[in-house]
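>>> Need coordinates for the below:
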Amino acid sequence: MAKTLFKLLVVLTATIAFSFGCAVALGPVLAPLGDAASSTEEALFLNPLNERSLMFDRFGGLMTAFYAEENRAPVPLEQIPETVTDAIIAVEDENFYQHDGVNLRATIRALFENVSAGGIEQGGSTITQQVVKNSILTNERSLERKTREAVLALRLEELLTKDQILERYLNTAYFGSGAYGVQAAAETYWGVNVEQLDWSQGAMLAALIRNPNGYNPITDAELAGERRDLALDRVVEVGHLTEAEAAPHRVQPLPTAILRTTPPPNTYFIEQVKLRLLRDPRFGIGMTPEERYEAVFYGGLRIYTTFDHGMQVAAEVARDQVLPGDVAGEFPFLGRVRLPDGAQDTRDLIGSSVVVTLDNATGAVRTHVGGPGFDSYEFDIATAPEGRQAGSAFKPFVLAAAFEAGLVPDDSISGRGICRFNNPGGVPDPYEVENFDGRGGGSGTLASQTRVSSNCAYVRLGQVVGLDNVVELAERLHITTPLEAANMSMPLGAPEMVPMEMVAAYAALANDGIYNAPYYIERVDDAAGNVLYQHTPAGERAVTTQTARMMTEVLVSNVQSGTGTRAQVEGQQAGGKTGTAQNSADAWFVGFTPQFSTAVWMGGVRDPNDPAFVPGQAAMIDVGGITPTGGSYPARIWGGYMNAVLAGAEPAVFPEPGPTRAGRSLTPPRGVEVEVRGG
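Purely as a prediction, here's the structure:
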């Protein structure tokens, strides 16, 4: 410490010698000296550098980076080439490796100017002093701050090596355009890693430190070029290059646009990961919201996810190839909306589609298309609790409840319509049901009634099974939509369902009855590589194995010869169910192969002339010349997508169910049904 005080004495003596008549001017220097020297132990604590967090897909591909104000990726000094370190040292602190933290000559020169001016006009700061300023102090321009900076710089040189100080500096410096540190700067201006930078680029970085906004090559190329050339002059003066060697670097083109080597965080999947990290303490990054925010945006986390980029692309391509219109993720349609006064209006509207895929065996979310595109439509239809009417895509819950109650696919039930049911206390009473397109229907097995999606058969089946048992079955499959056993329309999918919950429930059927909650995050590491969170499978039985296998058998037959034929996958078993809400306001196909389960939804999302438009509340009258059903566009999207994903894959089949009893005829309890008309 004696060495530190001696150097300070030299600096102050020089200042006094210059300004012996300026006691008033010296006051601000002398007054804080004792405090600054005595507080160095506490003040020299260097916080870890803020570091962006990185997010990766299931194969290790970089998806995005999370950061707030500072885009920083610290790198070790040995990774930074001499073209960068030597250029920056030449410009900022030529004698860095010779001085002890304060360059006396530069400091005295700056103090002479500053005392004469009555404030801070010149810097004279060494790299070590800049580390102190950037890491411990503030940018305040005052003699008191400069004094503390000098004291702490001398102390820092006693605690850290020169290389440690230089590494800290190169990872701390701001280079404009949101880039902190040389790695982020290399990415931002040239789209490369720092070790790939040449002398021209190193000189540009050296110039930027002094004025990162004013010398920015993207906003003022002429001035930036001049400053780069001045930096190259310094590189030549100190002997790193000859003028002949420097000449080619003076004509190198400057950056013209900000480059992003990390994609921006603007997808539905990325948003889901971010929200989970910020809201859920189980990921080990903090117990409070504030701690979790710090970890995500400043903590240098490494977040490994379940995302499959190839499957996501296949889903988006299938959607855009099938849906009409020229805008990716959207389709125009003629819709009918109900006005506040009860009247109806026909309008030109915009619709979109959802595609979400889970791995059957684990619940890993592989694909998440939540709407038209997160950059233009942030509302995520795939996970929004408001849900969408599922139509007949709900019928498998009724069928699974029937199988859990001991019924079998060969049991038969009437599908004749129009059918009417006593509905005491409900609206309407009686409750009248029609089959799709007004078809009369007839008696058939549960499997065959599923293939034709008979509304009357399923309302009757709901009464046979008991809607309270259907509610309980849906809850076991983690459907969170409030379901009321008194609602006779439940089997027809009147309640609003969340697409992500629908696909997870179907995945349980495809997984021999074992439910796995959808999840996005496999592992989270901290900046040092320590594992903070690792996903652990926690499957739970939702239905019996026999029920699950009977369900897959019935739903596979529906794709083979029922309402879902457009979802067939070449060389693979595929099962699923179509769903069309009342008036075609929503259309679905939810299905599975032995490997994956996928839900596809389509419906209205936007009225170009009415910001108050509520998504999903417009009847799709005309979409590409047809009134859509679940068996049209959604099944085609599903089939096109899964054919692309499974092209060339080994054929896989579902396990067959065990033997079942002979079928028997089912009828609702006496007094439930009022009458049957038609035939």
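
>>> only C-alpha atoms for contact and neighbour calcs from this point on.
Will do.

>>> which stretches of the stretch 51-200 of the chain form strands?
53-56, 62-66, 71-72, 179-180 (DSSP state E, counting those that start in this stretch).

>>> Quick check: buried residues in stretch 56-67?
Phe56, Asp57, Arg58, Leu62, Met63, Thr64, Ala65, Phe66, Tyr67 (16 or more other C-alpha atoms under 10 Å).

>>> Among the strands of the stretch 51-200 of the chain, which comes closest to Val29?
Evaluated with C-alpha to C-alpha, the strands of the stretch 51-200 of the chain place strand 179-180 nearest to Val29, the distance being 31.4 Å.

>>> for that closest one, packing partners?
The helices and strands touching strand 179-180, judged by 3 or more C-alpha pairs under 8 Å, 6 or more residues apart in numbering; DSSP states H and E, are strand 71-72.

>>> Give me the distance from the strand it packs on to the chain's centre.
19 Å (C-alpha atoms, centre = their mean, to the nearest Å).

>>> Could you also give me the structure for this next sequence, so I can compare it with the first?
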Amino acid sequence: MNNNRGNQSKQGFKAMMSPYYQRFKRHFSRFWHRYQLTRWLIVGILTLIFVISATLTFQAKTANVGDLKAQLEKTTYIYDKSNQRAGSLYKQKGTFVSLNRISPNVQKAVISTEDRNFYHEHGFSVKGIARAFFLLAKNKLLHRDYISGGGSTLTQQLVKNAFLTQEQTLTRKLKEIFLAIEVENVYSKQDILSMYLNNAYFGNGVWGVQDAAHKYFGTDAAHLTVPESAVLAGMLTSPSGFNPIDHPQASKDRRNVVLGLMAETGAITKSQATSYQQTPLTTQDTYQYKDSYRYPYYFDAVIDEAISKYGLTESDIMNHGYKIYTYLDQNYQARLQENFKNDYLFPQNSTDGTKVQAASVAVNPNNGGVMAVVGGRGKHVFRGYNRATQVKRQPGSTMKPLAVYTPALENGYFYDSELQNKKTSYGSNHYTPKNYNNVYTGKMPMYEALANSVNAPAVWLLNKIGVDKGYESVKKFGIPVTKSDKNLALALGGLNKGVSPQELAGAYTAFANNGTRTDTHYIRKIVDASGNVIVDNPRVATHDVMTPKVAKQMTSMMLGVFNNGTGATAKPYGYSVAGKTGSTEADDTGDGDATRDKWIVGYTPDVVLTTWEGFDNTNKNHHLENLSGTGVGPLFKTEMEEILPYTKQTQFDTQDASTLAKASQSDDNFWDSVQKGAGDVGDQIEQGANNAADTVKKWWQGAFGN
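This is a model prediction of the structure:
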């Protein structure tokens, strides 16, 4: 009963609306034909297709397809400062071999399995495209935003691995097709097949058919048999699932399928396929991974700079056969790395076994080129945490030359100016810097305060010259300070964000290079696989930080740090080194002598070396001991003793300030003595003259009377 009423209602509604619908239909049809909307729709669709095709064609034409073979054939190499090969970079690359060194069995197996019409199509398959669109429509209905499968040709698979990501979307599929067409325009089928086989992934971290042949069968690609070739061809769809070492049965089953496909295409006969399918699957692993990533932290930094400064991607750098020329000194780098493996050069681990971490970086002060860098102890992680460039820690007393003594010399003070050394409170917050061991002497000369890293005189002096001048000085040294750092704590390295060892080394290059600082950098030149120079002696910013005279005076004072100051135990035997030590307190540890960071920066006219030590996470169970600057000394001393013999050993053009002060004092004493001596002689002459006059007078009186 209810259903009849519902049907009657629907029919009534349709009958009521029918005249309106018919009227709308007539008007719409008249409008559609009047303005020829069918034609405009076709034009719009064709225009859209044209725009998309033009865009994709342009992208394909500008994708440097012509360099693809060279990029796949060649490995990216890193060169040192002397243009000597230092190592190589590769991620998705194996040993490249020409097609005539790859067994025809492999070629037939791959073509039979992956792309039967390879020699008869121009980079794409119409059936494959139709299947891709069908699967796209199906997935859209199922609310899936990807393409399942796709029937890509060998050329499409090649460009997908070489140029594109592995995402499965319509956009990527269209790009793949147009790039494949461009590759077919540029290369022969033999070249394409060779590039594909050398760039394919075969599981277990192995790329390319040559290395795969050694990994699974202990032979060259040229000597692979039909069954072995079928195994490798079968792995292309699932390198891990059909891996003959880890999944022998699955690999054998897949091999037999491939052998059947080879029989279907006529690559082998059916009787041969049957015979081969009965053979056992045996493996032999003779593959040896060649790790030429010899200087991991340095190479990491080179990759980072190539990406951040020159717009390359990690994949480009690792796989496209570049030559990258750097400032690397292999002697420096090798010795730093060896030193970081020597546990005797470091403080003991914490009670739970956590290592004290460290970082060192050596910079050429004349051009800012980084010559060596090590970013940590223990196992290296590719492009992982590099403490030399990424750690941000308070620099402690290494900031005193930058924030206090340099601007003081620029504002009328002298290296031997007397500074107040008293416990003093400053400002409304009663900031009271303390000396180590709470020892105060009332006064002391500037060079002595610097050499012994005495806190009270440094803060007193910054207060005298003005915090603004100290702050601006630190900025000129390239230290990343903020307005919140503009206070007297700046004298002792009290920064909110801290600095990295590389930033501190870069700052000290100004002292070693007559007052001029050059931004630190790694890369001199980049050449692509086709021989095109894409980076050549890039212009690096230089900064006039101070006058050569001030730089010379600062070096004079900082020589005292290693001669008789806080860095005396870290002085390399037989060499003169200037620089500064620094340390920071570890708060909230319950230990008043606990230290968070230890620094030493040392330099000659040829090299600046910064070394830092500390725990990644400082707490009551993980901290260094003692606030003195000697804790990092053994490492720094050893590093310098092994680096300096390889430098030009340029000598400083000044002496230790304490030596100059003693000489000056000796000169003053000499002139005082000369002046006193001259006075004594005059007195004697005057006394002699008076005595002679008295004698003559007495003679005259005796002879002639009064």
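
>>> about what we covered before: and of the strands of the stretch 51-200 of structure 1, who's closest to Asp410 of structure 1?
strand 53-56 (47.8 Å).

>>> ok but Gln628 of structure 2 is inside a strand, no?
No, residue 628 of structure 2 isn't Gln; it's Ser. No - assessed with DSSP: H, G, I helix; E, B strand; the rest coil, Ser628 of structure 2 is coil; it does not lie in a strand.

>>> can you pull the contacts of it?
Thr566, Gly582, Ser583 (C-alpha atoms under 8 Å, 6 or more residues apart in numbering).

>>> got the residues you listed as TSV, with distance to Arg5 of structure 2 and secondary structure columns?
As requested, the contacts of Ser628 of structure 2 are arranged in TSV below (distance: C-alpha to C-alpha, whole Å; DSSP: H, G, I helix; E, B strand; the rest coil):
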residue	distance to Arg5 of structure 2	secondary structure
Thr566	103	coil
Gly582	94	strand
Ser583	92	strand
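
>>> okay, the residues you listed in CSV with distance to Lys464 of structure 2 next?
Compiled in CSV, the contacts of Ser628 of structure 2 are given as follows (distance: C-alpha to C-alpha, whole Å):
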residue, distance to Lys464 of structure 2
Thr566, 25
Gly582, 23
Ser583, 24
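
>>> want to throw the strands of the stretch 51-200 of structure 1 into CSV with distance to Thr305 of structure 1?
Shown next, in CSV, are these (distance: least, C-alpha to C-alpha, whole Å):
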stretch, distance to Thr305 of structure 1
strand 53-56, 6
strand 62-66, 9
strand 71-72, 21
strand 179-180, 26
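
>>> among those, which is nearest Glu243 of structure 1?
Across the strands of the stretch 51-200 of structure 1, closest to Glu243 of structure 1 is strand 179-180 (C-alpha to C-alpha), at 30.2 Å.

>>> what's the mean distance for that closest one versus structure 2?
Following the fit onto structure 2, the mean deviation recorded for strand 179-180 of structure 1 is 4.6 Å by mean C-alpha distance after the TM-score superposition for structure 1.

>>> quick one: the strands in the stretch 401-550 of structure 1?
Using DSSP E, counting those that start in this stretch, strands in the stretch 401-550 of structure 1 cover 412-414, 419-421, 431-433, 443-445, 496-497, 514-515, 521-525, 531-534, 540-541.

>>> Any idea which of those strands gets closest to Pro255 of structure 1?
strand 521-525 (34.1 Å).

>>> Ok, which of the strands of the stretch 51-200 of structure 1 comes nearest Arg279 of structure 1?
It's strand 62-66; of the strands of the stretch 51-200 of structure 1, that one is closest to Arg279 of structure 1 (C-alpha to C-alpha) at 15.5 Å.

>>> list the helices and strands the closest one packs on?
strand 53-56.

>>> Quickly find the element holding the alignment partner in structure 2 of Thr383 of structure 1.
Aligned counterpart of Thr383 of structure 1 in structure 2: Thr389 (TM-score structural alignment). Using DSSP states H and E, Thr389 of structure 2 falls within helix 387-390.

>>> Which neighbouring elements make contact with that helix?
strand 357-363, strand 370-374, helix 501-512.

>>> Just say which of the strands of the stretch 401-550 of structure 1 is most tucked in.
For the strands of the stretch 401-550 of structure 1, the largest average neighbour count (mean count of other C-alpha atoms under 10 Å) is found in strand 514-515, namely a mean of 25.
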